[in-house]
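Colleague: could you work out the structure for the sequence below:
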Amino acid sequence: MSLLVNFHISITGKLLMMRYRSYLITFLSICIVFGAWEIAGRIPVSYAFPTFTETIAAFWALLIKGTLFVAYFETLKPLVVGVLISAFVGIGIGLAIGLSRMSDWLLSPIFVVMQTAPLAALIPLLIMIYGIGLTSKVAVVLIMAMPVIVLNTGSAVSNTPASMVEMARSFQGSKRDIIFKIILPAASPIIFAGLRLGVSAGFIGAVLAELKITPTGVGDIITFSRSIADYPSMYAAIMSIILLAVIFLQVLERMEILLFKGRGRGHASEE
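Modeller: Here you go, the predicted model:
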């Protein structure tokens, strides 16, 4: 009995050490990046490149004044709408592409073209069609986010192990059961990887829309700060975008764990 207890304590201790080691490595990598940033700003690499401490000071100033909150109220509108539409519609289209060869032939080329098209060249066309309001900004987010989600979902669904599908059919599983209990759990890692990439692309699209269509939200802070040579505030706004994107991605990762916890989630390519 004592041997089992000691073995359990040993395994638990090793797991905790591995977890803390990963946290320590992450912390050290962050310190290296920010330390290099501080050194590069003090050399200086460029007069337009502030130090990390100056950027943090500007970031807190924007927070205290409430400027960032007001800016993100505008930026998050097209981002949230675009990402939600991309997620729900994109996963639905990806399912159709993965389950039907005809849908694959009809729809896949459209999203491949969307993914490879130069967005900066399409923005003037979107402005001509939808104007300079919310609709055109949502369209930019959709063009950036949806192709990644659709193509990843389609690839994941089409690569679901045929043996698992055949087993479900042999047990008289309905098509709905096969999709929701076999295909989606098996394809979930690649689908959620596509969602994370789509969210990242959506952030890029939202900020690009604000810079190229109308300077509102965080894009307005970046444009205005650059125009008056307030580079710490400009970099603080850019850093806030990165921080928010990381938070969004962590939330998606937690959602994936909660949704498929205990459901035998596996890789779509596993045999």
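
Colleague: rest of the way, CA atoms for contacts and neighbours
Modeller: OK.

Colleague: verify the stated contact: Ala186 with Thr160.
Modeller: Yes - if you go by Cα atoms under 8 Å, Ala186 and Thr160 touch, sitting 6.5 Å apart.

Colleague: neighbour-wise, which of these two wins?
Modeller: Remark: of Ala186 and Thr160, Ala186 carries more neighbours, 27 against 23, as counted by other Cα atoms under 10 Å.

Colleague: determine the longest helix present in this structure.
Modeller: When the chain is parsed with DSSP state H, its longest helix is helix 2-42.

Colleague: and this one, so I can compare the two:
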Amino acid sequence: MVVLLVVPIYMVIQYSFFDNVIINDNPVFVGFQNFQELLTNESFWVAVKNTLIFVGGSVIAHMIIGITFAMVLNTKYIGPKLQAMFRVIFSLPWMFTAAVIAVLWKMLLNPNGFINFLLVELNLSSTNLEWLASRDLALFSVTMINIWAGYPLFMISILAGLQGIQSQLYESSAIDGANHIKNFFYITLPQLKPILISLILLDFVWTIQQFALIWMTTGGGPIDATEILSTFIYKQGFSEYQYAMASTSAVILLVICTIVAIFYVRHQRGQE
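Modeller: Next up, the predicted model:
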């Protein structure tokens, strides 16, 4: 833990206050100058904006789709065998690695791929769309891919929560004349609240650090249409060799994730 976690974090924080680090034997202490330069960097704010859209869209969609599929699988109208089959099918995206997901969706979203074929056949589009090569569609496309890849975690966790809700609560509400909508908002959601808060906080941290999926599909492009903080940090360090700026960006990301982690720990303690 010390060698692989504590020491690297300390070094990155240290690098953020210096210039000419790693590739120079005489680093220069510049204080908060790197942070000032970064916060006036237009590319950094583009990455921040794209990250907010990517993370916000992913987390919200994960929650909505996860709740929907979990409730479908928890309904009494589907038999045990059919439920088992659907659980396997709905969980498949979570079993794939980022590399498999990237290759799969690059083929599906290819201009001559299945998605465009389907849209043209259904008369929903007159031309083959450049899903991953268009500045207008690329961010939307990678967000949809990430949503598809991540919703099973919510679905499985919420399904476990639904099965832990006492049936007497619904029976009592039925006696009082409550319908399914009222049951959802006054029984299901309040009972799922602890699980949902934990999932949202964890998903936020995982999604804001997403790198492999973006890098293997668009590489942050076209131009900077899908540039998020993780790809921005990588390019600063390993493409432009600006290790001080990369460290500064990483420190800012670390602070954001630490704040969310603090909220998560406090929430867990509150549950106990």
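
Colleague: which SSE is immediately downstream of the longest helix of structure 1?
Modeller: helix 52-65 (DSSP states H and E).

Colleague: give the buried residues for that following helix.
Modeller: 52, 54-56, 58-59, 62 (16 or more other Cα atoms under 10 Å).

Colleague: how near is Ser158 of structure 1 to Phe27 of structure 1?
Modeller: 39 Å (Cα to Cα, to the nearest Å).

Colleague: residues in structure 2 aligned with stretch 184-195 of structure 1?
Modeller: Aligned by TM-score structural alignment, stretch 184-195 of structure 1 corresponds to residues 189-200 of structure 2.

Colleague: and that stretch, what's buried?
Modeller: So stretch 189-200 of structure 2, judged by 16+ other Cα under 10 Å, has buried residues 191-192, 195-196, 198-200.

Colleague: now stretch 149-169 of structure 1
Modeller: Result for stretch 149-169 of structure 1 [16+ other Cα under 10 Å]: buried residues 149-161, 165, 168.

Colleague: show where it falls in structure 2, residue numbers please.
Modeller: Under TM-score structural alignment, the match for stretch 149-169 of structure 1 is residues 154-174.

Colleague: which residues does the matching stretch contact?
Modeller: The contact list for stretch 154-174 of structure 2 (Cα atoms under 8 Å, 6 or more residues apart in numbering) reads 62-63, 65-71, 73-74, 91, 183, 187-188, 191-192, 195-196, 199.

Colleague: show me these that map onto strands.
Modeller: Taking DSSP state E, every one of the contacts of stretch 154-174 of structure 2 sits outside strands.

Colleague: now do the helices in the stretch 51-200 of structure 2.
Modeller: 80-95, 98-108, 114-121, 138-163, 167-175, 180-183, 189-208 (DSSP state H, counting those that start in this stretch).

Colleague: mean deviation (superposed) between the fifth one and structure 1, please.
Modeller: In the superposition against structure 1, helix 167-175 of structure 2 averages 2.6 Å from its aligned positions (mean Cα distance after the TM-score superposition for structure 1).

Colleague: next: the second one.
Modeller: For helix 98-108 of structure 2, the mean distance from the matching residues in structure 1 following superposition reads 1.8 Å, by mean Cα distance after the TM-score superposition for structure 1.

Colleague: hmm, back to that, now the buried members of the contacts of stretch 154-174 of structure 2.
Modeller: Using 16+ other Cα under 10 Å, the buried members of the contacts of stretch 154-174 of structure 2 are 62-63, 65-67, 69-71, 73-74, 91, 187-188, 191-192, 195-196, 199.

Colleague: and which of the buried residues of stretch 189-200 of structure 2 is nearest to Asp19 of structure 2?
Modeller: Ile200 (36.8 Å; Cα to Cα).
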